[in-house]
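Q: the following block contains a protein sequence and its predicted model.
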Amino acid sequence: MENIEEIELVKLGKGLPAITLSFGATLAEACAICLEERGHSQGVEISIYGDFKATFKLYWQTITDQMLRCWNDREYTTEQAAYGIAFILVRNLTDFTVIERSRKGTGFDYWLGVEGEANELPFQNKVRLEVSGIREGDDRRVKSRVKQKVEQTKASDGTFPAYIVVVEFSKPLSFMVRK
């Protein structure tokens, strides 16, 4: 039997190079809301497909009534939760981490880089990250979203590769592709 790595989503609250402690904690809350709303229990397995293959067990903080009232916008909550899952997957499956938020209109959400690596040239050895979340959808919808996001990143194609991460919360699963 294979040993499946455990991920504590609350650790997002420790921050990342481009994610403050408070924003990381916010993403962890969104993840907890999406997973519990879909009826998942602590330790639910998330399967990763696409150019990466993996399975992780997810753990999150206890949901409160205040959190439910705060995260009442399902679309926004799903988007934020997808960011949280994507950031963890990137850190666990690649040598990269989130180093800077992208600006609107670029066709992607964040810049990835190697943590602690000081490059003399800005954005040398960097990767674009585009993320999308689906609260509940079948394989066809997930694959369609991946295709849509690959197309969206064409606006910034050129020197830098891109990772596209689509997170689906009802199974849960994620497609993670490199472009």
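A: Good, I have the coordinates.

Q: going forward, measure contacts and count neighbours with C-alpha atoms only.
A: OK.

Q: relative to residue 99, how far out is the residue of the chain most remote from its centre?
A: Seen from the C-alpha centroid of the chain, the residue lying at the greatest distance (C-alpha atoms, centre = their mean) is residue 120, 28.2 Å away. Note on residue 120: its distance to residue 99, by C-alpha to C-alpha, to the nearest Å, is 15 Å.

Q: ok, now residue 15?
A: Counting by C-alpha to C-alpha - residue 15 and residue 99 are separated by 11 Å.

Q: who has more neighbours, the two?
A: In this view residue 15 and residue 99 are compared by other C-alpha atoms under 10 Å, and residue 99 has more residues nearby, 20 against 14.

Q: so which strand or helix has that one?
A: Using DSSP states H and E, residue 99 maps to strand 97-101.

Q: check which element follows that strand along the chain.
A: Using DSSP H and E, the helix or strand that follows strand 97-101 towards the C-terminus is strand 110-113.

Q: and that following strand, how far from the chain's centre?
A: 12 Å (C-alpha atoms, centre = their mean, to the nearest Å).

Q: who touches it?
A: 95-102, 123, 125-130 (C-alpha atoms under 8 Å, 6 or more residues apart in numbering).

Q: now list the buried members of those.
A: Members of these that pass the buried threshold by neighbour count (16 or more other C-alpha atoms under 10 Å) are listed as 96-100, 102, 126-130.

Q: I'd like those laid out as TSV, including distance to residue 167.
A: Formatted as TSV, the buried ones among the contacts of strand 110-113 follow (distance: C-alpha to C-alpha, whole Å):
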residue	distance to residue 167
96	18
97	17
98	17
99	20
100	21
102	20
126	22
127	19
128	17
129	13
130	11
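
Q: just say helix, strand or coil for the most centrally placed residue in the chain.
A: For the chain, the residue nearest the mean C-alpha position is residue 86 (1.6 Å; C-alpha atoms, centre = their mean). At residue 86, secondary structure determined by DSSP: H, G, I helix; E, B strand; the rest coil is helix.

Q: ok, structure two:
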Amino acid sequence: MAFFNIEQLGEIVHPNISATQCDTLAEYCIVALENETHKSGCILKVLGDHQNEYELIWSKEVKKGGYQEPKKIVEKAAEAISFFLVRECTEYTVVMESKIGTGVDFWLSYDELHELYDPLNFLQARIEISGIKTESKSNKAMKRQTSKKKQMNRSDSSNLPAYVSIVEIATPKAIFSKK
């Protein structure tokens, strides 16, 4: 079984995303998982286009005083897990946050070592990410995926491949798929 060391998030994203930002997202992810009583070694089930299971590991003890807003904790944890899934399930890496109104959260690029990487035209794909603390009858991950795919229509004129990542923390599970 493959694993994801949450504390090493900064090693798998494009250098345009700072190590500090990655460390913060990693801490959010650890807090979110621990708030749901998960411990290092818990299993993330990935559904969608790339079905797999990953062991989530961490050793850091996070001071939780700065992590109190439940919605923000879940949102940022979903980003951390989705950054990992982009790397595992596509040939891209997260390169840049998008602006509000584009219908996506982040732009993706080939890694700088990839043969198709072009520093003058490095936006190669896009992703919309959503987090759910606990799935319910009225808040299903599959339903959220459908609505997020529609939201991405705003940036369809880019003609770039599009991905959706829905992360549910309580299980934990993710649905990762191409639009």
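A: Alright, I've got the coordinates. These numbers come from a predicted model, not from an experiment.

Q: how close are the two chains, by TM-score?
A: For this chain pair, the superposition-based TM-score is 0.90 by TM-score structural alignment, normalised by the length of the first structure; 173 aligned residues with a C-alpha RMSD of 1.7 Å.

Q: farthest-separated two in the contacts of strand 110-113 of the first structure?
A: 95 and 102 (19.3 Å; C-alpha to C-alpha).

Q: relative to residue 141 of the second structure, how far out is residue 11 of the second structure?
A: Here residue 11 of the second structure is placed at a distance of 28 Å from residue 141 of the second structure (C-alpha to C-alpha).

Q: and residue 44 of the second structure, by the same measure?
A: Distance, residue 44 of the second structure to residue 141 of the second structure, by C-alpha to C-alpha: 14 Å.

Q: equivalent analysis for residue 98 of the second structure, please.
A: To residue 141 of the second structure, residue 98 of the second structure is 23 Å away according to C-alpha to C-alpha.

Q: quick one: residue 155 of the second structure is in a helix?
A: Yes. With three-state DSSP as the criterion, residue 155 of the second structure is located in a helix.

Q: give the aligned range of stretch 34-43 of the second structure in the first structure.
A: Under TM-score structural alignment, stretch 34-43 of the second structure corresponds to residues 36-45 of the first structure.

Q: mind listing what's buried in that stretch?
A: Neighbour-count burial for stretch 36-45 of the first structure, counted by 16+ other C-alpha under 10 Å, picks out 36, 40, 45.

Q: the first one in helix, strand or coil?
A: Put plainly, it is residue 36 of the first structure. Under the three-state scheme (three-state DSSP), the conformation of residue 36 of the first structure reads as helix.

Q: show me what residue 176 of the first structure aligns to in the second structure.
A: Under the alignment (TM-score structural alignment), residue 176 of the first structure maps onto residue 176.

Q: wait, its match touches residue 50, no?
A: Yes. Counting by C-alpha atoms under 8 Å, residue 176 of the second structure touches residue 50, with 6.9 Å between them.

Q: so for the two, which residue has more residues nearby?
A: Per other C-alpha under 10 Å, whichever of residue 176 of the second structure and residue 50 has more neighbours is residue 176, with 24 against 15.

Q: ok, now which ones touch the more buried one?
A: Contacts of residue 176 of the second structure were listed using C-alpha under 8 Å, 6+ apart, and they are 46-50, 85, 163-166.

Q: would you map the strands across the first structure?
A: Under the criterion DSSP state E, the first structure carries strands at the ranges 5-8, 44-50, 54-59, 97-101, 110-113, 127-134, 162-168, 173-178.

Q: export those strands as a markdown table, with columns for distance to residue 75 of the first structure.
A: Below are the strands of the first structure laid out as a markdown table (distance: least, C-alpha to C-alpha, whole Å):
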| stretch | distance to residue 75 of the first structure |
| --- | --- |
| strand 5-8 | 23 |
| strand 44-50 | 20 |
| strand 54-59 | 21 |
| strand 97-101 | 20 |
| strand 110-113 | 19 |
| strand 127-134 | 9 |
| strand 162-168 | 13 |
| strand 173-178 | 17 |
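
Q: give me whichever of those strands is most buried.
A: Mean neighbour counts were compared across the strands of the first structure using mean count of other C-alpha atoms under 10 Å; the top stretch is strand 162-168, at a mean of 27.

Q: how many neighbours does the equivalent of residue 18 of the second structure over in the first structure have?
A: Here residue 18 of the second structure is matched to residue 20 in the first structure, going by TM-score structural alignment. The tally of other residues near residue 20 of the first structure (other C-alpha under 10 Å) stands at 14.

Q: now residue 121 of the second structure
A: In terms of burial, residue 121 of the second structure registers 8 neighbours under the definition other C-alpha under 10 Å.

Q: so what does it match up with in the first structure?
A: Residue 121 of the second structure is assigned residue 122 in the first structure as its aligned equivalent, the criterion being TM-score structural alignment.
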